[in-house]
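Student: just need the structure, nothing else, for what follows:
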Amino acid sequence: MGERIVHDRVAVPFSGPGGGTAPLSWGQKSILQDMRNSEWTYNISGAHHLPEGLTVADVAERLGRLMSKHPALRTRIGTDEDGEPCQVVHESGEIELEVMTFADHLDRTDAVDHGNRLWLKWMATPLAEHTPWPLRMGVMEYRGEAVYMVLTMGHLVVDGVGALVLMTDLGLGELVGRPVDPDAVRLADLARREATPQARRISERAMRYWEGHLRSLPPFTFGGSGAPDYEAGRRCRNVRFQSPAAHLAVVELARRTRTDTGRVLLAVIATAIARTTGVDPLTLHLAAGNRFRPGLADVIGSLVQNAVLTLDLDGTVDDVIAQARQATTSALMHAYYDPDQLAELAERLDVERGYPARITCRINDRRFSTRTRSDAAVGAPRMTEDEIRARQPETSVKWHKFVYRWTDQLFVNIEDHADTVYLQVVSDMDVFPAERVEALLYAVEELAIEAAFHADVPTGVQPRAAVAGTASG
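Tutor: Okay, the predicted model is just below:
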């Protein structure tokens, strides 16, 4: 289709307040560390239908207003006098809007299909290869009308919720119509605030909490002879799992235990991990958004940091859910900290215990709109176990190719898909061969269904040696 698409670029000038230099915020340090470790872009990317009647000139005008209003979008990463990374906010500049004009004889759906392919490509492409700014915008033009938009943003200046807040200025996204705080702290100002004594005390309290979880760690969460720092395409593989039955069971389990679906999913996934690996207790990272903190709800910036929690996984599934309810609260309360201070703590503990240790298991609940819907479904009519099991034939597992360099042995994303438990798992195949990963995923479904209707379901965790013996046989 390439010869039937005309590619062009429109220069869009902008200017706005907030220029200057600031240190990196704690959230920026966290995501920069992940980017360097994994060599992945971490771009936030998507595609959106545009309101009827818009022209390319209209979209360019909106892009200029967006850049002018938000200093985070005018930010570049630089180096300070000490050679450390810093953020530099520019007051003015120019950004290019990428325009793809489709021949009149094509169908409107061709433009939409092209945009859907494009946002996936842009997600995996470093922004610096195409623009000096942390935002890249493309518009599909068809018969004189701007019909579809591709928007990609750098994770160093925005996280998932921040992106949705930002998009309200474009009249797009799930938060359109929700009031946004016009006085929300700017990202550079947040970084300056995090350097104050008051913020340092918050980080110091977090370090005392973290130390209790890090002191007795093994070298790697799931053992293994080599660190999961490997070349792309060799040991790291991606699999997607969908289960409408598990979704219905999680809702019933949340209803029975009077718990939200997030903590139920955490407990069930952690139990499934322990059942298939024998690792008990399990210390893991949990992604924390930090937007519940005063004044941070509408910040245009990246606030996500790792929380840490430890779960004892013997007893029953109900026991683990009760633990998850309490442990998650404590973990999230201590997930706002200076990553440099955490690195210093980890280095000190490595020396004290006599070997380096890392947490290599992470769970990230990425649900936004569907999490609220799932929690609300607890009030819907009850379902029976037979009704839920009738949906099990719809469960699917789809393996994908080996992917980019990674640093976790197991990374479980709970994706934002309606009416299903949709898990995307990235795993180190040296520790998690395909059969073990699939056993883990199906255990999530089975544990949820069993525990939804019975309060005494055992976790089924066996010692690691027994699990390893079974796997090798």
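
Student: when you work out contacts or count neighbours from here on, use the C-alpha atoms and nothing else.
Tutor: Will do.

Student: which element, helix or strand, includes the closest residue to residue 94 other than its chain neighbours?
Tutor: Across the structure, with Cα to Cα, 6 or more residues apart in numbering as the measure, the residue nearest residue 94 apart from its sequence neighbours is residue 13 (4.3 Å). Following DSSP states H and E, one finds residue 13 within strand 5-15.

Student: now do that strand: which elements does it pack against?
Tutor: Using 3 or more Cα pairs under 8 Å, 6 or more residues apart in numbering; DSSP states H and E, the elements in contact with strand 5-15 are helix 56-69, strand 92-102.

Student: from the chain's centroid, how far away is the first one?
Tutor: Yep, that's helix 56-69 we're talking about. 28 Å (Cα atoms, centre = their mean, to the nearest Å).

Student: just the angle between that helix and strand 92-102, please?
Tutor: 150 degrees (axes from the mean of the first three to the mean of the last three Cα atoms, to 10 degrees).

Student: how about the strands in the stretch 301-450 of the chain?
Tutor: Under the criterion DSSP state E, counting those that start in this stretch, the stretch 301-450 of the chain carries strands at the ranges 305-311, 361-365, 396-402, 410-414, 421-428.

Student: out of these, the one nearest residue 280 is which?
Tutor: Within these, the stretch nearest residue 280 is strand 305-311; the backing value is 7.7 Å (Cα to Cα).

Student: could I get the helices and strands packed on strand 5-15 as JSON lines with distance to residue 79 and mean neighbour count?
Tutor: Converted to JSON lines, the helices and strands packed on strand 5-15 look like this (distance: least, Cα to Cα, whole Å; neighbours: other Cα atoms under 10 Å):
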{"stretch": "helix 56-69", "distance to residue 79": "23", "mean neighbour count": "19"}
{"stretch": "strand 92-102", "distance to residue 79": "20", "mean neighbour count": "20"}
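
Student: for comparison, sequence B:
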Amino acid sequence: MIVDFAGPGSGTAPLTWGQAAIWQAIGNTAPDDHYFNFGRVLKVPGTRSVEDVTAALRALVERHGALRTRLDDQGQRLEGSGRLPVVISREKPDIVLDELAATRFDYWAEWPIRVALVVDGSAVTHVVLVFCHLAADGIGAEAAIRDLRMLLLRGALTGPPPPQALDLAHWQAGPEGRAVAERAAAHWAEEYARIPTTMFAKPGPEPSDPPIWRAQLSSPALDLAVRSLALTHRASTSTVLLAAVAFLAARVEGHGTCAVLPIVANRFRRDTIGLVSTMSMEGLFTVDVEGTFAEVLGRAGPAALRAYRSAYHDPADRDRIVARESSGRGERVHPNCCFNDMRFADPGPAACEPSALESALKETALTWPMSQHELNCRFCVHVTTEGVSLTADTRFLSKPDIERYLMNLESMLVSAVRT
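Tutor: Next up, the predicted model:
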């Protein structure tokens, strides 16, 4: 079916920094850029008809301009009105989600959100939403889901309107935004001058077909060890994991300094609260890895803070810095090493009994949930509530090496707790 909408505001603007960054990644991953599609399933509260739910969807799209914005020659265009296709399905929500996310978006012609209603008789049981990453990141999608839930419960939302992506784009292009961007650029320039040309330069002996593979490690023991180390070293669990990932990544090719691109939410300003847009961007984390893991972890905290600040940057500034450094070295400089902690909350530090750690090791499992032909990175670690995964290009890190890396990550963290 079709949902007609007519919301406030229209016009054009440059891409925001977050949009420009993800657009580069999409271009480097095409035609496999459906990799960046992601979705949410909302269980509908109470008993709601199709008409009830489509009315809430209409209000959602009218409220958040990013959901009615597409690419155009100026960068992006916010439309004041339009027609949103909605699929009606009786399949299981997870199946519908996979089907909606399986194909790449038409960034110029298609609305940046796909919607399906799962029905049982005349009632809608679930709403399935798939987002284009140009329109939202994980936190932006959660803001949309929260508003949709409230629209279903109350029929309307009160309070001031949420911030809009077009307003953010204009701010970033103005004097205040440029001042922020220049501070971030200074960090990128300083650190790019000292990092390795890339973390993974040596072709591996066993490339697979397709070359991109993901291994998923489910390890309760790793989770316990990380929380215990966070307590001992007065760090967040994310910092512990980032330090561990960097420590082992550097050892693959024997680098003394590791450069990692952590994905940072960039929602530090008040005008980003409730903003449906893509704000997450790469920061630049650099750390010297000489010495023990405990020593590297001690250096990781300040380095992580600098990396998080550098993530709110103008990709055009970063491109100039990369081009300048690459020209000086005679080859492209890029870490090709990413870290993405996708958890919405840090579980926090916690003590761990040795017996619990030993018992948890028996539950470790490793699977291979994904493969594809193209990716914009050679090595990318994702952290979720389900575990730690490594997506890598087997032309530089073979499948056995991917598995070995994840198992070494677990054993190193567990050993660090034991000692």
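
Student: picking up where we left off before, quick one: closest of the helices and strands packed on strand 5-15 of the first structure to residue 371 of the first structure.
Tutor: Put simply, out of these the one that sits nearest residue 371 of the first structure is helix 56-69, at 28.7 Å, with distance taken as Cα to Cα.

Student: check the mean deviation of the closest one from the second structure.
Tutor: Between helix 56-69 of the first structure and its aligned partner residues in the second structure, the average distance after superposition works out to 0.9 Å, using mean Cα distance after the TM-score superposition for the first structure.

Student: contacts for whatever helix or strand comes next after that helix?
Tutor: Sequence order places strand 75-79 as the next helix or strand after helix 56-69 of the first structure, per DSSP H and E. By Cα atoms under 8 Å, 6 or more residues apart in numbering, the residues outside strand 75-79 of the first structure that reach it are 85-90, 132-134, 157.

Student: now residue 178 of the second structure. Nearest residue, chain neighbours left out?
Tutor: Closest to residue 178 of the second structure by Cα to Cα, 6+ apart is residue 172, at 6.4 Å.

Student: and the strands of the stretch 301-450 of the first structure as a markdown table, adding mean neighbour count?
Tutor: Converted to a markdown table, the strands of the stretch 301-450 of the first structure look like this (neighbours: other Cα atoms under 10 Å):
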| stretch | mean neighbour count |
| --- | --- |
| strand 305-311 | 23 |
| strand 361-365 | 20 |
| strand 396-402 | 13 |
| strand 410-414 | 21 |
| strand 421-428 | 23 |
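
Student: still on that earlier bit, what does the residue nearest to residue 94 of the first structure align to in the second structure?
Tutor: In the second structure, residue 13 of the first structure lines up with residue 4, judged by TM-score structural alignment.

Student: any chance of the strands of the stretch 301-450 of the first structure in a markdown table, plus distance to residue 446 of the first structure?
Tutor: Listed next are those as a markdown table, based on distance: least, Cα to Cα, whole Å:
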| stretch | distance to residue 446 of the first structure |
| --- | --- |
| strand 305-311 | 20 |
| strand 361-365 | 19 |
| strand 396-402 | 14 |
| strand 410-414 | 17 |
| strand 421-428 | 12 |
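
Student: can you tell me which of the ones you listed is nearest to residue 114 of the first structure?
Tutor: Closest approach to residue 114 of the first structure among those is made by strand 396-402 (22.0 Å; Cα to Cα).

Student: quick check: angle from the closest one to strand 421-428?
Tutor: Between the direction of strand 396-402 of the first structure and that of strand 421-428, the angle (the same axes, to 10 degrees) works out to 30 degrees.

Student: can you give me how far strand 396-402 of the first structure is from the chain middle?
Tutor: Average the C-alpha atoms of strand 396-402 of the first structure, do the same for its chain, and the two points are 19 Å apart (Cα atoms, centre = their mean).
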